[in-house]
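Colleague: Let me see the structure of the following:
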Amino acid sequence: MNLKKTPIALAIFSVLSTAHAADSAKTNLDSVIVTANNAPQSLKSVTSNTTVITAEDIESHQYQTLQDAMRQVPGLTTYSNGGLGTTTSLFMRGMGGKNILVLQNGMQLNDPTLTDGTTNFANIMLDDVERIEIIKGPQSGVWGANASAGVINIITKKGGKRASVNFEVGSNNRKKLAATLGAGNDKVDFTFNFSDLSTDGFTAIKKYKTSGAGDEKDPFAQQEASFNLGINLTKQQRLEAFIKHGSGNSESDYSTPNTSSSSTYESTLRQIQYLATLGDLSTKLYAQDSHIRRGYPAYSSVYEGKVNQFGAQADWHYADKQQANFSLTSKQLEDLQKSNSYYNQAASLNNTNQLFGERWTVTEALRHDEYNQFDNKTTGKIGTKYHLMPKVFISANVGTGYNAPSLYQLTNLSTQTSKLKPESSTGYDATLRLFGLTLTYFNNEIKDELVTDSSYKYYNQNGTSKYDGVEASYKRSINAINSDFTLNFTQQTAKDKDGKWLARRPEQQGDLTFDYFGLSQTHIGVQTKYIGTMYDKANQKGANIGNYSVTDLVADYQVNKHLSVYGKVQNLFNEDYTPAVASYESDNVTPKYVYNNGGTLWFVGVRGKL
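Modeller: Just a heads-up that it's a prediction; the model follows:
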């Protein structure tokens, strides 16, 4: 199902040109409370380009992993080196995973033992998730290091009365059991979540232009459990505790099929916080840590990292619709196997003013970070949003960001340097929303980027990498046919200091989502993702692995208020696209072995709720 660049662009923008039609979306997200500026506030008052994926979205579109949910977000690109559990990459506006700070309830998921401090995207499941906030643009002025492209904050379900269980089966002997139980009163509340997913999988690597049938399969299994507890000490004081543990094992291939490489993964998140409200002042004291352990039995290798953080925050509503947030944090990143670590202390200030009856919003952020092993950084951002009408606004943001050297990079120095310093970045974007249409232009630059020499040792290179582009999104509810319609399109460039294209960044991408509710108690949805020109190697070398589209089909039927059945077919038309190339023929253009997308996959399930 190849789509040519010009037809899809014309089709998308011809539809976008009808954006003057009334915006009657069923869910009003403007009133949703988010943490984009590290303090609770309505989405309407956030100037940064922010996307919120709710638990309802996750359930109706049958998103299983963070990667699934990110595929439909404008400006985000993702691919895996095989099936579930294999290495997964995520790009935001062309910038890689090291530039994206990933949090769960404010706790850092970036792995300090990975070479560039990115996140294990393959192991993030969504069964206990209430919403996902994606904040694009430099956010280091709010969140600190590794937020130069943006932030993904995953918020889990809070305590309260709820109970659900669902069971799934699918292709490749896929089986999943997930359950949620919650209860509470005005004194105490809790939520417990559990999930167990396993599959025989499919071969991660296959010979180019073959199905991979007959090659060995690469299985995957992962279990997760989380517990959220809240105790109301008084009407103004609350104590919250959260713990989550996940473990899994997977197999993948290296270079060729039938070359099994197994790995294990373990993650533990722990957080305790004290919340108090004193009139117009809300305060929070917290302690948290994240512990990640990765093992590779075939190589007798173990990687074990930990992030410890303590902090205090104060959110002051000093006037009507005027809000300031103060924050002090202390963080330690550790490599437990190598007994290596560094420390970070930070102070930050955020301010948001809503003026003229909430029509005009102005926000500012300033943060100073101090480190014991490399240079300190001061970053900030300024944003503004003006509503000409309730569904019409213009906004603009400018900010600075940085990426801290990872523990691995600090101990693997090139002979070209005696000391590493943080990468620094600047970026801005401007947005126009006109009823259901949203148009955004973005521009980001990174200086002093950390790269490797011929011996794979790290140094800061001179020069500036540049990323810019346009994002377009159109959302509409078509009440006459009981349907919702979403169309996204991104045109971008991602180039290094020499003006050469970076690898595996598509020049354009788009997606179409159509949800039909016209049948009694039934929802049917179709999602099509288009990837334009994209080369496997830098400087547009190697194979062009883009110019394809993939369609998923979802459906669910509400049997009664307590029981529903659902299903999903991924890659409905069995598109033989290539996520990435594993090795090449002698011409370095024709792929020899490629990573496998698995072809058409499906699962069905039943969900019970009280």
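Colleague: CA atoms for contacts and neighbours, from now on please.
Modeller: Fine.
Colleague: Point me to the helix or strand that includes residue 361.
Modeller: Assessed by DSSP states H and E, residue 361 sits inside strand 360-371.
Colleague: Let's see this one next, to set against the first:
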Amino acid sequence: MSSRRTEDPMRRLLLLSSAIALSWPAHAQQLTQSIPETIVTATRIPTPQDRVPASVTVITREDIEERGYRTLADALVSVPGVRLVQTGGIGQQASAFVRGAASRQVLVLLDGVPLNDPSEPNGAFNFGNELLGDIERIEVVRGPASSLYGSGAVGGVINMITRRAPANTPFQGFGQGALGTNRTATGYIGGAGTTERWNWLAMGEGLSTRGADATAPRFNANTGERDGFSGAAATARLGFRPDADSLVQGLVRWRENQTSLDNVPRDDPNNEITDRMLYGQFQAETVIGGIWTTGLRASYVGTNRRNLNLPDPLQPVSADDQFRGDRQTYEWGNIVQFGEVGALRDVALTFGVVHALESTDSRSGAQPFQTTTDASARQNTFNVGFQARLFERLDVQAGIAQEEAEDYDGFTAWRLGGTLALPEINSRLIASAGTAFKAPSLYQRFGRIGTTFRGNPDLRPEDSFSWEVGMESDIPAFGNSAFATAGATWFRTEFNNLINFNAAFSTLENIDTASAQGAELYLTLRPAAWLELYGAWTITEAQDDNGNPLPRRPRNVATANARIAWDRFVVVPEVLFTGASPEGAFASYRNTGASVPVPDYNKSGMIWNLTATFRATERISVFAQGSNLTNSRYEPANGFVLPGRTALAGVRFVF
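Modeller: Presented below is the predicted three-dimensional model:
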């Protein structure tokens, strides 16, 4: 990566990947298979992780398999700075609060394309839906990123990167199958290949379970009714390289989930939701003059959710709610690699423009209080970025983005950051600051509830100012130069123009402010070649302008795990601790119909998981997983209890 010669094949591959990283970070992730420390989501240019001026957690395919993660929600639970709240088991609604920001202020990408649902009232994302069979890597960037990705990237960005075909391999097959408690069956199967000019991948996956009862047993109306789930997904990719400097490729992904839902404080035997998503993108890029990489991408994301609840003895009212939304984006992105300029090296300039069209047609509830949203909106975002290295130890990155929207005030977001390498003490320092914004959703601007509520088309974007400083050090001991790695990051965010109901609940206004501050601390120990120990502790103090703590943001969240590897065995135990937190608007439901009264906040809870893998041959591995081994009845959200103790065992293969 250090070579500056554009004629070098690796250099050409890096330039080709960089263009896609700017316009669509997906393609640039092909390098992550051979250069795992390279990060794209935080910079749009492939950059070694220790030179990125942002807090980044990378979850690799190996992590997903060794820790038994099946959904995106599973994978995010142990990430520092992230508090994951799920109202039940697989497929149930899950929200992520990153560094105290609201879940709607976290942007989720698939290969660089935003997935946040335009039909969701707050423009948020359900983290409980996505299975991980076709995901190669997840990059979690904490902190403001609107200068790179526009609206929604206030608390951070989560980028899921799909699998790629292996290099120089005409055909490779792969798959997995497993069975478990609660009549759970899951698996995936696929194939991929690469020739001199073509690359391709096709795969499908599915998961079915009768699930567990999500309603807390402390409610008198609890009947023990289970919340089942069935989901399926298919992914196809095809790429063509007309010459060494150019690439054209397309990706299509389809997903459909069916989930049973529970209500609080009583079960509901026939409340079900169907959630479909169709995703596609087409992209092309080329290198001009050896230093300028330019690319185009068109993408589409369509969502269709239906919540059907027919009458029953416990719920005499029927409901048939439908939420349809789609987003079309057209992007032009550029990276110009200048190399060395005076005392600077690795100098790069990025610039581009994104045109997006969002629309929704949604209906829920019944008259006279039926909620409807039928609207669309366009916006253009222009971005410019710069990065360089000085004195072989100081990396500086800067970016600015201007969003222009047709029906609300736009926003200018910026970010400036740097990392300073201190090899004399095996350390690096990081510091950054920036602004971010979340545009008002289509419902917030144009939604209606009967004749009592109207959205406000004059809403301004929610916005924030954030800063962070941190330090990471490698600590030698016992003859090991990296016996331990310790890190600490301090952060603070001011949230402004937050959208909430007016006093009459007749519309919405920009009336709230809030703040969040805290620290992310972590330590990795490597006492032996076969043992790695990891622990992280996040402290967050989030409050509104009156000093009241924000709901579902616990002050303390901690995780600890180990990787024990010897011969053909890998064993990964994991402990997750979540401290107490207020429940906010939902606190009034906590004791309604409850046989055991509890305080109006979520109590703390601890979860123990264990996954073991045995490599039977070079191509076949068997694994077993136990989740919630202590059968904890912890409630992550008001009235919704964790699934009980579960087990899963299966086989994984590649040929």
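Colleague: Can you pull the TM-score for these?
Modeller: Here the TM-score for the pair of chains, by TM-score structural alignment, normalised by the length of structure 1, is 0.89; 568 aligned residues with a CA RMSD of 2.2 Å.
Colleague: which residues in structure 2 does the strand holding residue 361 of structure 1 align to?
Modeller: Using TM-score structural alignment, strand 360-371 of structure 1 corresponds to residues 394-405 of structure 2.
Colleague: how close does the strand holding residue 361 of structure 1 sit to structure 2?
Modeller: Following superposition, strand 360-371 of structure 1 is found to deviate from structure 2 by 0.4 Å on average (mean CA distance after the TM-score superposition for structure 1).
Colleague: Quick check: which helices or strands does that strand pack against?
Modeller: Secondary structure elements in contact with strand 360-371 of structure 1, counted by 3 or more CA pairs under 8 Å, 6 or more residues apart in numbering; DSSP states H and E, are helix 140-143, strand 340-355, strand 377-389.
Colleague: To residue 202 of structure 1, which of these lies closest?
Modeller: strand 340-355 (37.5 Å; CA to CA).
Colleague: now that closest one and strand 360-371, what's the angle there?
Modeller: 160 degrees (axes from the mean of the first three to the mean of the last three CA atoms, to 10 degrees).
Colleague: what's strand 340-355 of structure 1 in contact with?
Modeller: 37, 45, 141-142, 321-335, 360-373, 407 (CA atoms under 8 Å, 6 or more residues apart in numbering).
Colleague: residues in contact with the counterpart of residue 580 of structure 1 in structure 2?
Modeller: Using TM-score structural alignment, the partner of residue 580 of structure 1 in structure 2 is residue 637. Neighbour list for residue 637 of structure 2: 85, 86, 87, 552, 583, 602 [criterion: CA under 8 Å, 6+ apart].
Colleague: mind running it again at 10 Å?
Modeller: Residues counted as contacts of residue 637 of structure 2 (CA atoms under 10 Å, 6 or more residues apart in numbering) are 85-88, 94, 552, 581-583, 586-587, 590, 601-603.
Colleague: Mind putting the helices and strands packed on strand 360-371 of structure 1 into TSV with distance to residue 94 of structure 1 and mean neighbour count?
Modeller: Output for these, formatted as TSV (distance: least, CA to CA, whole Å; neighbours: other CA atoms under 10 Å):
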stretch	distance to residue 94 of structure 1	mean neighbour count
helix 140-143	18	28
strand 340-355	27	19
strand 377-389	20	20
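Colleague: Distance to residue 149 of structure 1 added to these, as TSV?
Modeller: Listed next are these as TSV, based on distance: least, CA to CA, whole Å:
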stretch	distance to residue 149 of structure 1
helix 140-143	9
strand 340-355	19
strand 377-389	13
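Colleague: circling back: so which of the contacts of residue 637 of structure 2 are in helices?
Modeller: Per DSSP state H, helices hold no members of the contacts of residue 637 of structure 2.
Colleague: now, among those, which is nearest to residue 227 of structure 2?
Modeller: residue 88 (8.3 Å).
Colleague: Would you quantify the distance from residue 157 of structure 1 to residue 230 of structure 1?
Modeller: As for residue 157 of structure 1, its distance to residue 230 of structure 1 is 12 Å (criterion: CA to CA, to the nearest Å).
Colleague: hang on, I meant residue 318 of structure 1
Modeller: With CA to CA as the criterion, residue 318 of structure 1 and residue 230 of structure 1 are 27 Å apart.
Colleague: Buried residues, stretch 611-631 of structure 2. List them.
Modeller: Buried residues in stretch 611-631 of structure 2, counted by 16 or more other CA atoms under 10 Å: 611-615, 620-628.
Colleague: Make TSV out of those and add secondary structure and distance to residue 388 of structure 2.
Modeller: Below are those laid out as TSV (DSSP: H, G, I helix; E, B strand; the rest coil; distance: CA to CA, whole Å):
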residue	secondary structure	distance to residue 388 of structure 2
611	strand	42
612	strand	43
613	strand	42
614	strand	44
615	strand	43
620	strand	44
621	strand	44
622	strand	46
623	strand	45
624	strand	46
625	strand	45
626	strand	46
627	strand	45
628	coil	46
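Colleague: can you list these in TSV and add distance to residue 138 of structure 2?
Modeller: Formatted as TSV, the buried residues of stretch 611-631 of structure 2 follow (distance: CA to CA, whole Å):
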residue	distance to residue 138 of structure 2
611	20
612	22
613	21
614	24
615	24
620	24
621	23
622	24
623	22
624	23
625	21
626	23
627	21
628	24
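Colleague: which one among these gets closest to residue 250 of structure 2?
Modeller: The closest of the buried residues of stretch 611-631 of structure 2, once distances to residue 250 of structure 2 are taken by CA to CA, is residue 620, at 30.6 Å.
Colleague: Tell me how far the residue nearest to the spatial centre of structure 2 lies from residue 136 of structure 2.
Modeller: Most central in structure 2 under CA atoms, centre = their mean is residue 158, positioned 3.2 Å from the mean C-alpha point. Distance, residue 158 of structure 2 to residue 136 of structure 2, using CA to CA: 14 Å.
Colleague: Identify the single longest helix in structure 1, thanks.
Modeller: Looking across structure 1 with DSSP H, the single longest helix is helix 5-16.
Colleague: buried sites along it?
Modeller: 5, 8, 9, 12, 13, 16.
Colleague: which residues of structure 2 does that helix align to?
Modeller: Per TM-score structural alignment, helix 5-16 of structure 1 has no counterpart in structure 2.
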